[in-house]
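**Q** Give me coordinates for this.
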Amino acid sequence: MTNHDEAAAVRPLTLAWVSRHLDFGERIVRTEALHGGITAEMRRLTIGTRDGGTRDVVLRSFVDPFYVRHAEEGLYREAGALTLLTGTGVPAPGLVAVDPTAEHCEYPSLLMTHLAGRTVLGDEGLETRVPLLASRLVAIHALRPAERPRKYVALTTADTVVVPKGADAAVWAAAIDVIRKPAPPYEGRFLHRDFQPGNVLFDVPPSEPAGARITGVVDWAAASWGPADLDVAHCSTNLALLHGPAWGLRFPEAYEEAGGVLAATASGRLYWLVRDALACSEEVQLVSQPWREAGRAELTTRTVEERLDAYVTALMDALG
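**A** Next up, the predicted model:
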């Protein structure tokens, strides 16, 4: 077995566990670290098959002590979501095996099939990708599972918001007041809960960016039940920080154009959009680092903070 880089090495117990879930005569011939994630180590494992060919699987392992504490619940939830999504038409990985409590591996781990495609975080072709993202999210929200996943968990409170340096204190105070109110009523939907460009795979023809298509949606560990607005708000925040506030404002429109239904009132829409944006204020450095590692070197923590401030201001101007 060869490693694409040193970080790709699979630990011995985990390697043995993976091997037990391969077909007879198969073996791991190559490993490669996948970058861009925040909570877990990701590796692509190339499997040599009996007929001399290869296939790929993906290994997710929770190693950081903070995330290990939450790994069991998250891995059970992701395994359940992947099982549910089988045969639905949503392009998600297939579950191969899961070890939520690290009974067999060094760390809590999940093994899944590999999907073709790549994440695309650059500005080029964005006008094509945004409607595709919206259409895919509408399809996810249309799922009606026999057993609902857990209710969504809010990621911030009025007391934990971090106001960026130099931000308009009055604007942010007004935004914080928005989420002090009770959540608006909503019709529940199946949520990805971390739907954003970093978790969507594309096939983009080099000579024709407008011919892009979505090949997969990954990272279902936070799958839950709640308002469609919440998934839309999360993707909107990410688009605003990656590409500018105007794209954050554009995504809810694209979602409705694709047939999605959002909160009926401006105040209801504002609540979810602001809640997600303010949640991001607590982890700007955490979300911006993988973007820089993926090639967006200009997205420094300070730059992302400034975009977040501009986005919150734009939301309050448009809907507040």
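
**Q** contacts, neighbours, all on C-alpha from now
**A** OK.

**Q** Next up, the contacts around L121.
**A** Going by Cα atoms under 8 Å, 6 or more residues apart in numbering, L121 touches 197-198, 242, 291, 294, 296.

**Q** tell me the SS of it?
**A** coil (DSSP: H, G, I helix; E, B strand; the rest coil).

**Q** Just the closest of the contacts of L121 to A33, please.
**A** Lowest distance from A33 to these (Cα to Cα) belongs to A294, with 13.1 Å.

**Q** Which residue is the nearest non-sequential neighbour of the closest one?
**A** In space, and not counting its chain neighbours, A294 is closest to G36: 6.3 Å by Cα to Cα, 6 or more residues apart in numbering.

**Q** does A116 belong to a helix or a strand, and which?
**A** If you go by DSSP states H and E, A116 is not part of any helix or strand.

**Q** so it sits right up against L201, yeah?
**A** Yes - assessed by Cα atoms under 8 Å, A116 is found in contact with L201 at 7.5 Å.

**Q** one more, for comparison:
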Amino acid sequence: MQSTESTLSDRALKWVVDAIHPEAEVLSAERLFGGVSSPVHGISLRVDGEVRHFVLRQIDNKEWLQEQPDLVVREAESLRRAAEAAGVRIPAVVAFDETGSRCGTGMPALLMTRLEGKVVLEPEDRFAWLNGMAQALIQIHDVKAGDFPWAFAPYCNAASLDTSSWSKVPDQWQIAAGIVTSERPAFTARFIHRDFHPANVLWSGGAVSGVVDWVNGCIGPAGVDVGHCRVNLALLYDVRTADEFLTLYRQYAGDSFAYDPYWDLVTLIDFAYWPPEVYGGWTALGMGGLTTEMMIERLDAYLVSLLDRVSKTKAQADQRAKG
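**A** A predicted model of the protein is given here:
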């Protein structure tokens, strides 16, 4: 994440210090950018002569909090559960303020450790980049979390999807909406990140060094994480890149993952429900050259590729049924 001068209040900083060590010295506090859903600050402290680094997330979206008042608790529990993933580093929970009353801001807050590494959106070796993300996601999905209390739900109501104001293929979007609002396929419930994409993956020394932003962690179909990452890749690059990620994930998952394009369509509609625009997190992280027109073209192209997958899947099922 990129950073700039801190806007943290003295009381919020005191809460951070008290959570770490009452005699800790604040060395720096800076606003981090790259995410757009809530204010995030990086804070460095000297504790017993050692410099330690932390991240403070504060939730300031009142509408989001009305819908999900337990967001901070959810992220804290997601982080704790995700820490069980073998081979993937996850921020550790230090403290949280469910209402923001102790921070004095009225914004629910979560303090966690800061991981080494940075986001990579323009890799020198795209195959290694996709491969690292696929391996990390497999390890997350291997976490045993059948008792996790938060469950997957779509962000948008596909039945009210209307792309006529921007898409060149609005009729095909309606076909996609019809598929999503039909019977949901069976799936194996797994622990999922729910917002897995390149801007939430950190890299150091050419390898994945951590996965961050766990506020949406829940139990749901693995295809939702795969699909969410794929639509991000289709927008950042193209359909081919999204398909390469799917191929790698399927190779690692083996028989534990039954791919169904239905979940790709669910996550795609999350992006198409409102007129497309370039994601602010990408530009904040230095990704240039993207335009709204490109986002529209790439969403349409990805949609067409998915509907083709649906047709082929149906044809294969019909062929098997005939023997």
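
**Q** ok, back up a step: find residues that contact each of A116 and L201 of structure 1.
**A** Counting by Cα under 8 Å, 6+ apart, the shared contacts of A116 of structure 1 and L201 are 215-216.

**Q** who's more crowded, those two?
**A** Set A116 of structure 1 next to L201 and count neighbours by other Cα atoms under 10 Å: L201 wins out with 21 against 12.

**Q** Now do the helices in the stretch 51-200 of structure 2.
**A** Using DSSP state H, counting those that start in this stretch, the helices of the stretch 51-200 of structure 2 run over 62-67, 71-82, 126-141, 170-180.

**Q** Take these and write them to CSV, including distance to V212 of structure 2 and mean neighbour count.
**A** Listed next are the helices of the stretch 51-200 of structure 2 as CSV, based on distance: least, Cα to Cα, whole Å; neighbours: other Cα atoms under 10 Å:
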stretch, distance to V212 of structure 2, mean neighbour count
helix 62-67, 19, 11
helix 71-82, 9, 21
helix 126-141, 12, 20
helix 170-180, 29, 18
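
**Q** among the ones you listed, which is nearest V55 of structure 2?
**A** helix 71-82 (12.8 Å).

**Q** mean shift of that closest one relative to structure 1?
**A** Superposing on structure 1 and averaging over aligned pairs (mean Cα distance after the TM-score superposition for structure 1), helix 71-82 of structure 2 comes out at 1.4 Å.

**Q** What is the corresponding segment of structure 1 for that helix?
**A** Here helix 71-82 of structure 2 aligns to structure 1 at residues 74-85, judged by TM-score structural alignment.

**Q** distance between the matching stretch and the chain's centre?
**A** On the basis of Cα atoms, centre = their mean, to the nearest Å, stretch 74-85 of structure 1 sits 14 Å off its chain's mean C-alpha point.

**Q** Quick check: the gap between the closest residue in space to V204 of structure 1 that isn't next to it in sequence and R129 of structure 1.
**A** Spatially, and ignoring its direct neighbours in sequence, V204 of structure 1 is nearest to A212 (4.3 Å; Cα to Cα, 6+ apart). Plainly put, A212 of structure 1 is 7 Å away from R129 of structure 1 if you go by Cα to Cα, to the nearest Å.

**Q** for structure 1, what's the longest helix?
**A** Counting residues, the longest helix found in structure 1 (DSSP state H) is helix 301-319.

**Q** how about G289 of structure 2, what's its match in structure 1?
**A** In structure 1, G289 of structure 2 lands on E298 (TM-score structural alignment).

**Q** burial count for its match?
**A** 12.

**Q** And for L230 of structure 1?
**A** L230 of structure 1 has 26 neighbours, counted by other Cα under 10 Å.

**Q** do the one 10 residues further on as well
**A** Other residues within reach of A240 of structure 1, judged by other Cα under 10 Å, total 24.

**Q** That one and D177 of structure 1, how far apart?
**A** 22 Å.

**Q** Give me the distance between the nearest residue to V138 of structure 1 once chain neighbours are set aside and L137 of structure 1.
**A** Leaving aside its sequence neighbours, V138 of structure 1 sits nearest to G260 (Cα to Cα, 6+ apart; 5.4 Å). Distance of G260 of structure 1 to L137 of structure 1, computed by Cα to Cα: 8 Å.

**Q** Same check on S267 of structure 1?
**A** 22 Å.

**Q** Name the residues of stretch 237-256 of structure 1 that are buried.
**A** Neighbour-count burial for stretch 237-256 of structure 1 flags 237-249, 251-252, 254-255 (criterion: 16 or more other Cα atoms under 10 Å).

**Q** And that stretch, end to end?
**A** Stretch 237-256 of structure 1 has an end-to-end distance of 17 Å (Cα to Cα).

**Q** which part of structure 2 lines up with it?
**A** Stretch 237-256 of structure 1 covers residues 231-250 of structure 2 once aligned (TM-score structural alignment).

**Q** And for structure 1, the residue most distant from the center?
**A** D51 (35.5 Å; Cα atoms, centre = their mean).

**Q** Let me know the helix or strand that it is in.
**A** Counting by DSSP H and E, D51 of structure 1 is part of no helix or strand.

**Q** I'd like the distance between it and V58 of structure 1.
**A** Look at D51 of structure 1 and V58 of structure 1: by Cα to Cα, they are 21 Å apart.

**Q** now do T313 of structure 1
**A** 40 Å.

**Q** So which of these two has more stuff around it?
**A** Ranked by neighbour count (other Cα under 10 Å), T313 of structure 1 and V58 place V58 first, with 23 against 20.

**Q** tell me the contacts of the aligned partner of the more buried one in structure 2?
**A** If you follow V58 of structure 1 across to structure 2 using TM-score structural alignment, you land on V55. Listed by Cα under 8 Å, 6+ apart, the contact partners of V55 of structure 2 are 40-43, 111-114.
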